[in-house]
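*Asks:* structure, please.
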Amino acid sequence: MALRAAEKGFMVVGLDTNVAVVEALNSGVSHIDDVSDDELKTGLSSGYRASNDPAEMATADVIVVCVPTPLSEDGGPDLGAVKGAATAIGEHVQPGALVILESTTYPGTTEEVFAPLVLGPGRQAGTDIRIAFSPERIDPGNREYGVKNTPKVVGGLTPECTRAARDFYAEFIDTVVEAKGAKEAEMAKLLENTFRHVNIALVNEMVRFSHELDIDLWDAIDCAATKPFGYMAFRPGPGVGGHCIPVDPSYLSHRVKAQLGYAFRMVELAEEINTAAPLYVANRVWQALNERKIAVNGARILLLGVTYKANISDRRESPADPLAKRLLEWGAEVRYHDPYVPEWTIKATAGKKLMCEKDLSEAVREADIVVLLQAHSEYDLDGIAAESSHLLDTRGAHFASTAHVSRL
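*Replies:* Alright, predicted model coming up:
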């Protein structure tokens, strides 16, 4: 977002509390997959720079907030970073500035939590400071849709706030969509991800009984996908990961329960199914080993691709963690390979650290079973299938029908 704005002639400051990140950015070293070092260096020469000085906000015409919004330990929204950013903005922002929150959150956050801290006493939204919400829609690793050609939804606290946000984004984004207000823009983001969450849960549950009924669900999905209307294909997998799908619907569910007193049952059921998906994969691993008279206790299991999505390095909420945890609890010797992850500290296992296998072919041959979690483009699936004693494909990426290759 910052680089696209700089490309259009804006003077852009990237503000972060992490000094190491700031120094790396200013030296031309990118820390995210979708921005290469060359792109960053072009941005630095076009008007972008990084800083850790909050006083930079005092000269800003526009302030865009993109801080994380994780879940708290009790499963509710953790708005600590949002509140911290809003408080810092309130201390420095000048009258007439436009302040936009992009961090995904529950409907009402911009108006009830964010705006009061930005405005402080005596200032009004829409007159003194314009405040809006615009959900981020970045899809990591997507080479077709980026900042410029992905429509941007904006919703302000007043019509003037909405127009100001619309005009800003229209400078470097092809299509800007005006929502009725900030709450509708906040809800739009949660609706998008809840839709995905529920439909992924649907196929993740269907794949279980399809296996028991000897039905090839993957083939059924491909057949259904030929319908040109009224259907969108979702495919099962080892679980959901990233920030959006495992976290965002919970924000909406928490808001409904806290404000209205009843459960958003569709989201809660989807969360239950998708959370159990890695454990189902573990059971399928146990079953595949058992059929070959190999005990899971002591078996060498190779996991391929431990990021939450193919062809990126992001590991947030990756289903590889609960899968590995369960296999380790059963006594398995868990190894992994991922071209994007040189080392892996498995959550909830007292910080157990694994190093990426250096020789993929050797690791495949030595494993009692290979589990494909992410079909990174670097993987030669035919070669892996040929060298493995058994391949469990959780992504439906390898369609060869052989005795030692099975799909989820």
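
*Asks:* from now on I want contacts and neighbour counts done on CA atoms only, so please keep to that.
*Replies:* Will do.

*Asks:* now do the helices in the stretch 51-200 of the chain.
*Replies:* Using DSSP state H, counting those that start in this stretch, the helices of the stretch 51-200 of the chain run over 80-92, 109, 115-119, 159-169, 182-212.

*Asks:* residue contacts, the most centrally placed residue in the chain?
*Replies:* Residue closest to the average C-alpha location in the chain (C-alpha atoms, centre = their mean): Gly242, at 2.9 Å. Contact analysis of Gly242 by C-alpha atoms under 8 Å, 6 or more residues apart in numbering lists Tyr308, Lys309, Asp314, Arg315, Arg316, Glu317, Ser318.

*Asks:* closest to Ala277 among those?
*Replies:* Distance to Ala277, by C-alpha to C-alpha, is smallest for Ser318 among the contacts of Gly242, at 11.6 Å.

*Asks:* dump the residue contacts of the closest one.
*Replies:* With C-alpha under 8 Å, 6+ apart, Ser318 has these contacts: Gly239, Val240, Gly241, Gly242, Val306, Thr307, Tyr308.

*Asks:* swap the cut-off to 10 Å and go again
*Replies:* 238-243, 246, 278, 305-309, 347, 373 (C-alpha atoms under 10 Å, 6 or more residues apart in numbering).

*Asks:* make a markdown table out of the helices of the stretch 51-200 of the chain and add distance to Leu98 and mean neighbour count.
*Replies:* What follows is the helices of the stretch 51-200 of the chain, written out as a markdown table (distance: least, C-alpha to C-alpha, whole Å; neighbours: other C-alpha atoms under 10 Å):
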| stretch | distance to Leu98 | mean neighbour count |
| --- | --- | --- |
| helix 80-92 | 11 | 18 |
| helix 109 | 17 | 18 |
| helix 115-119 | 11 | 21 |
| helix 159-169 | 7 | 20 |
| helix 182-212 | 14 | 19 |
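
*Asks:* which of the contacts of Ser318 are buried?
*Replies:* 238-243, 246, 278, 305-309, 347, 373 (16 or more other C-alpha atoms under 10 Å).

*Asks:* could you also give me the structure for this next sequence, so I can compare it with the first?
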Amino acid sequence: MLLKELKDKIENQSAKIGIIGLGYVGLPILTAFAKKGFSVLGFDVDRQKINQIQAGRSYIKHIPDEDLKNHLIDVTSDMSRLGEVDAIAICVPTPLNIHREPDLSYVVDTTYAIARSLKIGQLIILESTTYPGTTKEVVLPILSRSGFIVGEDFSLAYSPEREDPGNENYSLVNVPKVVGGITTLCRDLAETLYNQIIATTVPVSSTQTAEATKILENIYRAVNIALVNELKILLQKMDIDIWEVIEAAKTKPFGFHAFYPGPGWGGHCIPIDPFYLTWKAREYDVSLRFIELAGEVNTLMPNYVVDKLVAALNDRSKPLKNSRILILGVAYKKNVDDQRESPSLKIIQLLQRQGADIEYHDPYALTCSNHRHYPEINLQSVSLTPENLQKFDAVIITTDHDNVDYDLVAEHSSLIVDTRNVLAAKGLKTKNTVVA
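*Replies:* All right, here's what the predicted structure looks like:
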């Protein structure tokens, strides 16, 4: 049986592994298999990524160039080569459309490309975050048009990515990997594959369960971020320091996990994935009000930051229009270069539309452009110097990168709107600091 032969090939590392989508999820998986001695073939439609990998240059901060140079890594934009590999992981984007509905076009197009080259014995794994049922209801029917039978001629599984860019304690190899298959054999093959590069795999009963696991993880974070952001607004009006409250609350050794407020939510998961489930829930006549409310709270946080800035400028008899504003950080979280869904982008858009002159500094993101929902933003990071800081009417700290000279910011800025409480945490808060 060819599927049994595939298991043997995986275990003796003679299987060839294909990864479709070489972004923050796909490239780490590709390099992990290459490090273990597997023959790998990466696919991406972005020729710039292909060229950089072929030149041994990494475009993801936590993947060093050496990982690309020291291993035999083949990459291509030619999807007709999918028939060369034994196992395929799909790591393509699953964004929302303008109506906040799932956009599965990347998954669907990729699946059709696989179907055209599908061969008996192949293992297909979807990693892209999506609503429960996608693998079985969307991917499987496309692959089955070949006439092949899942669980007999080919295997299909789902294993959600759990990447956390910038996390120095947890990486691909030491984060448990949830795996669900269309059949038990499908799951076991996928588990065997990931066992080659990951310390722990967590098998579950179905692809739907694996899909729901990922959605639950991100809903948990989205709801708690919204809760703490809403409390921040209230407690500021009550003249209570939300950060002091959180530090006190987290001394409780059980029943509490600390979440921190900020300018909104960002990244490739939390602002998007919960709405995949709210969309799917409509099919069952269920309204997921917690998720929708969390979305409303977090989506409006950039407006709250802008309102705090406007009020602070008004106190100084300065209108927002024509004011020079420096955004300190465009990455969605500290110590990474990832700008996807960053609340900083919405803040920049709001300020530009009200006539402010915007610049930014980010040591990790030297350019800010080509964003799906913010095509009008086209900026370059400026230097953080005393002379530059003194030119601005206000600085908004939107990302609390560690390698920023906050002493310099505190000393030379006429007005600071701190959305991360970083200055107070460092003992640098001045009378010119507004916490937002």
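
*Asks:* right, so of the helices of the stretch 51-200 of the first structure, which gets closest to Thr402 of the first structure?
*Replies:* Nearest to Thr402 of the first structure, of all these, is helix 182-212, at 16.4 Å by C-alpha to C-alpha.

*Asks:* pull up the aligned stretch in the second structure for the helix or strand just after that closest one.
*Replies:* Downstream of helix 182-212 of the first structure, the next assigned helix or strand under DSSP states H and E is helix 217-224. Per TM-score structural alignment, the counterpart of helix 217-224 of the first structure in the second structure is residues 242-249.

*Asks:* how close does the matching stretch sit to the first structure?
*Replies:* Its matched residues in the first structure lie on average 0.4 Å from stretch 242-249 of the second structure after superposition (mean C-alpha distance after the TM-score superposition for the first structure).

*Asks:* is the counterpart of Val310 of the second structure in the first structure within a helix or a strand, and which one?
*Replies:* Using TM-score structural alignment, the equivalent of Val310 of the second structure in the first structure is Trp286. Here Trp286 of the first structure is covered by helix 265-291, with elements defined by DSSP H and E.

*Asks:* same thing with Leu354 of the first structure?
*Replies:* Using DSSP H and E, Leu354 of the first structure falls in strand 353-355.

*Asks:* who does the helix or strand just after that strand touch, helix- and strand-wise?
*Replies:* Next helix or strand after strand 353-355 of the first structure toward the C-terminus (DSSP H and E): helix 360-366. Counting contacts by 3 or more C-alpha pairs under 10 Å, 6 or more residues apart in numbering; DSSP states H and E, helix 360-366 of the first structure packs against strand 300-304, strand 333-337, strand 369-372, helix 381-387.

*Asks:* centre of the chain to the second one, how far?
*Replies:* Going by C-alpha atoms, centre = their mean, to the nearest Å, the spacing between the C-alpha centre of strand 333-337 of the first structure and its chain's C-alpha centre is 24 Å.

*Asks:* mind reading off the mean deviation between that strand and the second structure?
*Replies:* Mean deviation for strand 333-337 of the first structure: 1.6 Å (mean C-alpha distance after the TM-score superposition for the first structure).

*Asks:* list the buried residues for whichever helix or strand comes after that strand?
*Replies:* As assigned by DSSP H and E, the chain's next helix or strand after strand 333-337 of the first structure is strand 343-345. By 16+ other C-alpha under 10 Å, the buried positions in strand 343-345 of the first structure come out as Trp344.

*Asks:* name the helices or strands packed onto strand 343-345 of the first structure?
*Replies:* Looks like strand 343-345 of the first structure contacts strand 333-337, strand 353-355 (3+ C-alpha pairs under 10 Å, 6+ apart).

*Asks:* and these, which is most packed in?
*Replies:* strand 333-337 (a mean of 20; mean count of other C-alpha atoms under 10 Å).

*Asks:* out of the helices and strands packed on helix 360-366 of the first structure, nearest to Ser46 of the first structure?
*Replies:* For Ser46 of the first structure, the closest of these is strand 333-337, at 38.4 Å, according to C-alpha to C-alpha.

*Asks:* quick check: the closest one aligns to which part of the second structure?
*Replies:* Aligned using TM-score structural alignment, strand 333-337 of the first structure spans residues 357-361 in the second structure.

*Asks:* which part of the second structure matches the strand holding Leu354 of the first structure?
*Replies:* The aligned range for strand 353-355 of the first structure in the second structure is 378-380, by TM-score structural alignment.

*Asks:* re earlier: the helix holding Trp286 of the first structure vs the second structure - mean distance after superposition?
*Replies:* Taken over the aligned residues, the distance from helix 265-291 of the first structure to the second structure averages 0.7 Å (mean C-alpha distance after the TM-score superposition for the first structure).
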